[in-house]
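Trainee: Return atomic coordinates for the entry below.
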Amino acid sequence: MIDLNPLVTSRQWLSSPPPQAPPQERGEEYEWYAITDRLCLCAGVTYTASFRDCEDGSLATHTFAPLGLEIRGLWQLIPAEGPDGEGTGRLAIRETVDLRCGPLLAPLVESTLKNSHKTLVKRFSERVLTMGEVGFR
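Mentor: Below is the predicted model of the structure:
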């Protein structure tokens, strides 16, 4: 998932959780990374994030970035609904986000997340389609 994000320029696996990691996220089921995003042509930002595969097949993430930015995310594959509300036999990706930051930063973060994750989902779908296992919209 990290490498599918168009903003990511580098990632490094962390052998131990960062100091700000909550106690419940210090277990071996959590993978921690230091990730660097390109924000513009001249600047980038490095932050830490955890990734955990959940029992139901979803992916839980928790990000700590500068300026007090904290994001919890949950990525799930769910049955897609057709125009009539009935299932189509296809799957859709649902991302649930809990974003916490200062009010002046929120519009920029929301816009950046929406744009980068739109590309991430497209890349994920393309990768799955080339595997020939699941049809995505």
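
Trainee: When you work out contacts or count neighbours from here on, use the C-alpha atoms and nothing else.
Mentor: OK.

Trainee: Which parts of the chain are strands?
Mentor: Ranges of strands in the chain, per DSSP state E, are 8-14, 31-40, 43-53, 59-65, 69-81, 87-100.

Trainee: Adding distance to Asn115 and mean neighbour count, write those strands out as TSV.
Mentor: Shown next, in TSV, are the strands of the chain (distance: least, CA to CA, whole Å; neighbours: other CA atoms under 10 Å):
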stretch	distance to Asn115	mean neighbour count
strand 8-14	13	14
strand 31-40	12	17
strand 43-53	17	17
strand 59-65	17	19
strand 69-81	16	16
strand 87-100	13	14
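
Trainee: one more to put side by side:
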Amino acid sequence: MVITPWDGGTKLYENSLDVRGAIHETVAANIANEETPGYRAMRLPFKEALQTAVNGGGPLQPMKTHPYHLPVIAESERQFLSVTTPLQGGGPDQNTVNLEEELTQMAENNLMYMAVAQFLAGRFDGWRSAINEGR
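Mentor: Coordinates of the predicted model:
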């Protein structure tokens, strides 16, 4: 059996980083549209998005609730739109963005991204060590 740098575990870490990047884009779009009347904050649940990434989600069209809204997710992250959901409720202007909640989501997502990146770096360090021992 040949082990490549992109075995199942490494691919899972890669997909996880992709999902964390998409979550970051979603939260950033929510923050950018904090004062846009009628904007519905979006949520990208990690578990469902990771499942989509692992199953090779195909290209989808971006969702916007108004033509003047900023994109919810970058072009490169379209595969996750099938699991992105708008939040319900809102104030008098029907905007559902809660800045404190968004900043909390951003901080949590950043921590999780860094943790996954460290795990992936550890895998590469292990391989590097194994290669250097063979010299």
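
Trainee: Can you calculate the TM-score here?
Mentor: Here the TM-score for the pair of chains, by TM-score structural alignment, normalised by the length of structure 2, is 0.30; 58 aligned residues with a CA RMSD of 4.4 Å.

Trainee: I'd like the strands of structure 1 as JSON lines, with distance to Arg127 of structure 1 appended.
Mentor: Shown next, in JSON lines, are the strands of structure 1 (distance: least, CA to CA, whole Å):
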{"stretch": "strand 8-14", "distance to Arg127 of structure 1": "18"}
{"stretch": "strand 31-40", "distance to Arg127 of structure 1": "22"}
{"stretch": "strand 43-53", "distance to Arg127 of structure 1": "19"}
{"stretch": "strand 59-65", "distance to Arg127 of structure 1": "17"}
{"stretch": "strand 69-81", "distance to Arg127 of structure 1": "15"}
{"stretch": "strand 87-100", "distance to Arg127 of structure 1": "14"}
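
Trainee: all strands of structure 2, in order?
Mentor: Using DSSP E, the strands of structure 2 run over 42-43, 85-86.

Trainee: Against which helices or strands is the first one packed?
Mentor: What that stands for is strand 42-43 of structure 2. Counting contacts by 3 or more CA pairs under 8 Å, 6 or more residues apart in numbering; DSSP states H and E, strand 42-43 of structure 2 packs against helix 8-32, strand 85-86.

Trainee: Can you point out the buried residues in the lengthiest helix in structure 2?
Mentor: Counting by DSSP state H, the longest helix found in structure 2 is helix 99-133. Neighbour-count burial for helix 99-133 of structure 2, counted by 16 or more other CA atoms under 10 Å, picks out 102, 105-106, 109, 113, 116-117, 120.

Trainee: Can you add distance to Ile131 of structure 2 and give these back as CSV?
Mentor: Shown next, in CSV, are the buried residues of helix 99-133 of structure 2 (distance: CA to CA, whole Å):
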residue, distance to Ile131 of structure 2
Glu102, 43
Gln105, 39
Met106, 37
Asn109, 33
Tyr113, 27
Val116, 23
Ala117, 21
Leu120, 17
